[in-house]
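In: Sequence and predicted model, in that order:
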Amino acid sequence: MNSLGVIETRGLVAAIQAVDAACKAAGVTCIGYRKVGSGLVTVCFDGEISAVYTAIERGIAVASATDHQANHW
């Protein structure tokens, strides 16, 4: 069963770092990104439920460690 993961960051660099870490931490696939506005970037990826959960945690940790605002859904 597949799940959708969404990470939103402030800035494209933080989004790239977050999705890179997420994809390396678990078997997820990046399915796209969108520049929302006001510097916000949303990245979407999919995979197995447990892999998406692990990927979100890792992506948020990396983005937050670089002093960028990051949220997830």
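Out: Alright, I've got the coordinates. What you see is a predicted model, and the numbers here were worked out from it, not measured in a lab. Numbering: from 1, shown residues only.
In: all contacts plus neighbour counts: C-alpha atoms, from now on.
Out: Will do.
In: Now do the SS call for residue 67.
Out: coil (DSSP: H, G, I helix; E, B strand; the rest coil).
In: ok, now how distant is it from residue 29?
Out: According to C-alpha to C-alpha, to the nearest Å, residue 67 stands 25 Å off from residue 29.
In: Those two: which has the busier surroundings?
Out: residue 29 (17 against 10; other C-alpha atoms under 10 Å).
In: In this structure that one contacts residue 43, no?
Out: No: contact criterion C-alpha atoms under 8 Å: residue 29 and residue 43 do not qualify, at 10.8 Å.
In: let's bring in a second model and compare:
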Amino acid sequence: MPQAVGVIQTLGFPPILAAADAMVKGGRVTLVYFDLAERSEFVVAIRGPISEVRPAVEAGLKAAESCHGGNVVSHYIVPNPPENVVAVLPIAYTAKVERFRS
């Protein structure tokens, strides 16, 4: 099944928490990455089937923007990322997140 990666970056922690919550509830996706980007910006990445990542990211964007003070800095969806991208960037299914895959 074709996989995709969805990423949302926000200013501040509450919007990224709201986005992550909405994304994992909005589709059969797995949260694979979270980190502090820069200047109080946070980033979260999910993976799953393309048909599940798109609505999950949309739900995450809506949740982040509706959060008090929510400011989405950036977002992007990568359908079918090549193996070399998955190998280099921190978006692989790791043992830590594998138990949460549906």
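Out: Great, that's in hand. This one's a predicted model, so the numbers in the text were calculated from it and none came from an experiment.
In: Now the TM-score, please.
Out: Remark: TM-score between the superposed chains equals 0.93 [TM-score structural alignment, normalised by the length of the first structure]; 73 aligned residues with a C-alpha RMSD of 0.9 Å.
In: residue nearest the centroid of the second structure?
Out: residue 45 (2.8 Å; C-alpha atoms, centre = their mean).
In: What residues does that residue make contact with?
Out: Residue 45 of the second structure makes contacts with 5, 6, 7, 8, 31, 32, 33, 34, 91, as judged by C-alpha atoms under 8 Å, 6 or more residues apart in numbering.
In: For the helix or strand hosting it, give me the average deviation versus the first structure.
Out: Per DSSP states H and E: residue 45 of the second structure is located in strand 41-49. Compared with the first structure after fitting, strand 41-49 of the second structure deviates on average by 0.4 Å (mean C-alpha distance after the TM-score superposition for the first structure).
In: Tally up the residues packed near residue 48 of the first structure, please.
Out: Based on other C-alpha under 10 Å, the number of other residues close to residue 48 of the first structure is 14.
In: er, residue 83 of the second structure actually
Out: 9.
In: Ok, the one 5 residues further on next?
Out: By other C-alpha under 10 Å, 9 other residues sit near residue 88 of the second structure.
In: My reading is that residue 28 of the second structure lies in a strand. Confirm?
Out: No: applying three-state DSSP, one finds residue 28 of the second structure to be coil, outside a strand.
In: where does the closest residue to it other than its chain neighbours land in three-state SS?
Out: Counting by C-alpha to C-alpha, 6 or more residues apart in numbering, residue 52 is the residue found nearest to residue 28 of the second structure once chain neighbours are left out, at 5.8 Å. Following three-state DSSP, we place residue 52 of the second structure in the helix state.
In: So what's the residue count around residue 52 of the second structure?
Out: Residues near residue 52 of the second structure, counting by other C-alpha under 10 Å: 18.
In: OK, contacts around it?
Out: Neighbouring residues of residue 52 of the second structure by C-alpha under 8 Å, 6+ apart: 26, 27, 28, 29.
In: wait, what's in contact with the third one?
Out: Translated: residue 28 of the second structure. So residue 28 of the second structure contacts 48, 49, 52, 53, 102 (C-alpha under 8 Å, 6+ apart).
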